[in-house]
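Asks: Sequence and predicted structure are below.
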Amino acid sequence: MATLTHINHAGEANMVDVSDKAVTTREARAEAWVSMASTTLDLIVNGQHHKGDVFATARIAGIMAAKKTADLIPLCHPLALSKVEVQLTPDIARNSVHIQSYCKLAGQTGVEMEALTAASVAALTIYDMCKAVQKDMVIEGIRLLEKRGGKSGDFSV
C-alpha cells in the first residue's frame, strides 16, 4: 500500500514539497451526473428556465472552481492552469446532465483535484439554479476519469 503523502513523520497533515519534481504536462478529466425530472431537464434544454442559461452559468462556475481549488481543498497547491474545459451534455434518456471537466498545465503536481472540483461545482450550480423548480435532484457519479503525466504515471477508468 502506498504511503500517505500529506502526512509528515509525526503524523501531522502537511503540504507536499514538489519543488524537486520535474515540470511536465499534467492533464486530468473528471465527471459528474445530475439526475432530475424530465420537465426540469426540458426547461434547461429549451432555454426556458427563469434564471437564465443554466449550462452557461454551470460551465463558468466549474471553470472558476478549478482555478480556486487550492482555496477550497486543504493542502492543494495553487496551480497556474493553462486550460480548463467544462462540457455539459443533456441525456434525455436518463433525465440527467452529464458533466465532464478537463484541466491541463505544465507543472510539478497533478490537476486531478482541479478537474474533480470543476465537475462538482458545475453540478452544484445546476442544482442551485434549478432548486426552485425541483428540490429532489440527485448529484452522483463524481469521479476521476483519467489523468496523464507525473511520477505516478497515467490512470484511466
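Replies: It's in. Numbering: from 1, shown residues only.

Asks: from here on, contacts and neighbour counts on C-alpha atoms
Replies: OK.

Asks: and Gly153, how many residues sit next to it?
Replies: 9 (other Cα atoms under 10 Å).

Asks: Any figure for the gap between it and Leu75?
Replies: Per Cα to Cα, to the nearest Å, Gly153 is found 21 Å from Leu75.

Asks: List the contacts of the nearest residue to Leu81 once chain neighbours are set aside.
Replies: Nearest residue to Leu81, sequence neighbours excluded (Cα to Cα, 6 or more residues apart in numbering): Leu105, at 4.9 Å. Counting by Cα atoms under 8 Å, 6 or more residues apart in numbering, Leu105 makes contact with Thr25, Arg26, Glu27, Ala80, Leu81, Ser82, Lys83, Val111.

Asks: give me the element Leu105 is part of.
Replies: Under the criterion of DSSP states H and E, Leu105 resides in strand 96-107.

Asks: starting at the chain centroid, how far to that strand?
Replies: Chain-centre distance of strand 96-107: 6 Å, with Cα atoms, centre = their mean, to the nearest Å.

Asks: Alongside the first one, take a look at this:
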Amino acid sequence: MSKLTHFNEQGRAKMVDVSAKPETIRTAFATSSVELSHELYHLIHDNKMKKGDVLAVAQVAGIMAAKKTSDLIPMCHPILINGVNIEFAWEQKNELQYILKINATVKTKGNTGVEMEALTAASVSALTVYDMCKAVDKGIVIGPTFLVEKTGGVSSADFQRNR
C-alpha cells in the first residue's frame, strides 16, 4: 500500500515537498468525452453555432486551464508547462447521438508530474463545449474523464491504462 504523502504529522493537508526530486521530462495524456445530440453534432461540425467555433474555443480553454491548474487544485504545484495539445475526435454512438472525444497531452521538464494539468485541460475543454452548446441542448453528458498515460519521473513508474 502506498504511503499518503499529502498529510503532515498532525494528519492535516500539506503540499508535498518535491525540491529533492530531479528534473526529468514528464508527460501526461488524459481524455474526456462529451455526448451530444445529432443536431448539435451537425451545428458544431458545420461551424453553425451562434457563439462561434466550439472546438476552437474549447481547445484554447483547455490550454489555458492546464496552465492554471495549480490555481484550481489546492495541493498542485505551480509548474512550468512546456507544451499542451488538445485534439478532438468524433464517434457516432447511434443514429441520435454522437460522442466528442477530447484528448489532452501536457509536457514539462520538472520535478513533478503533469497528470492534473492534463486532466484539467480535458475537463475544461469538455465544460467549454457544454457552455457553448447549452442553449441548444441542456441534456449534454460529460465524461468519463481519466488519465490514459503518464511518463517520466524517477520514483514512480510510467503508467498506461489498460483499455
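Replies: Structure received. Note that this is a predicted model, so its numbers are computed, not measured.

Asks: hang on, the earlier thing: the residue nearest to Leu81 of structure 1 pairs with which position in structure 2?
Replies: The pairwise alignment with structure 2 assigns Leu105 of structure 1 to Thr108, based on TM-score structural alignment.

Asks: Same question for Val138 of structure 1.
Replies: Match for Val138 of structure 1 (TM-score structural alignment): Val141.

Asks: Now do its match against Lys134 of structure 2, distance only.
Replies: From Val141 of structure 2 to Lys134 of structure 2 the distance is 11 Å (Cα to Cα).

Asks: count of residues packed around Ile99 of structure 1?
Replies: 26.

Asks: got the contact list for it?
Replies: Counted by Cα under 8 Å, 6+ apart, Ile99 of structure 1 has contacts Glu31, Ala32, Trp33, Val86, Gln87, Leu88, Thr89, Ala119, Ala122, Ala123.

Asks: Helix, strand, or coil at whatever residue of structure 1 lines up with Ala118 of structure 2?
Replies: Per TM-score structural alignment, the equivalent position to Ala118 of structure 2 in structure 1 is Ala115. Here Ala115 of structure 1 is recorded as helix under DSSP: H, G, I helix; E, B strand; the rest coil.

Asks: Quick check: Ala115 of structure 1 touching Ala66?
Replies: Yes - counting by Cα atoms under 8 Å, Ala115 of structure 1 does reach Ala66; the two are 6.4 Å apart.

Asks: Of those two, which one has the most company?
Replies: Ala115 (34 against 31).

Asks: Can you get me the start-to-end distance on stretch 153-161 of structure 2?
Replies: Rule used - Cα to Cα; the end-to-end distance of stretch 153-161 of structure 2 is 17 Å.

Asks: In that stretch, which residues are buried?
Replies: Gly153 (16 or more other Cα atoms under 10 Å).

Asks: what do you get for stretch 80-90 of structure 2?
Replies: Neighbour counts over stretch 80-90 of structure 2 (16+ other Cα under 10 Å) mark Ile81, Val84, Asn85, Ile86, Phe88 as buried.

Asks: thinking again about what came up before, next up, the contacts around the match of Val138 of structure 1.
Replies: The contact partners of Val141 of structure 2, taken as Cα under 8 Å, 6+ apart, are Val34, Glu35, Leu36.

Asks: go on, Gly62 of structure 2?
Replies: Applying Cα under 8 Å, 6+ apart to Gly62 of structure 2 gives the contacts Ile86, Ala104, Thr120, Ala121, Ala122, Ser123, Val124, Ser125.

Asks: Kindly report the same for Tyr130 of structure 2.
Replies: Taking Cα under 8 Å, 6+ apart as the test, what Tyr130 of structure 2 contacts is Val34, Lys138, Ile140.

Asks: Columns secondary structure and neighbour count on top of those residues, output as TSV?
Replies: Formatted as TSV, the contacts of Tyr130 of structure 2 follow (DSSP: H, G, I helix; E, B strand; the rest coil; neighbours: other Cα atoms under 10 Å):
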residue	secondary structure	neighbour count
Val34	strand	22
Lys138	coil	11
Ile140	coil	18
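
Asks: Would you format these as CSV with distance to Asp71 of structure 2 included?
Replies: Listed next are the contacts of Tyr130 of structure 2 as CSV, based on distance: Cα to Cα, whole Å:
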residue, distance to Asp71 of structure 2
Val34, 25
Lys138, 28
Ile140, 27
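
Asks: quick one: Ser32 of structure 2 is in a strand?
Replies: Yes - per three-state DSSP, Ser32 of structure 2 lies within a strand segment.

Asks: Thank you kindly, that will do.
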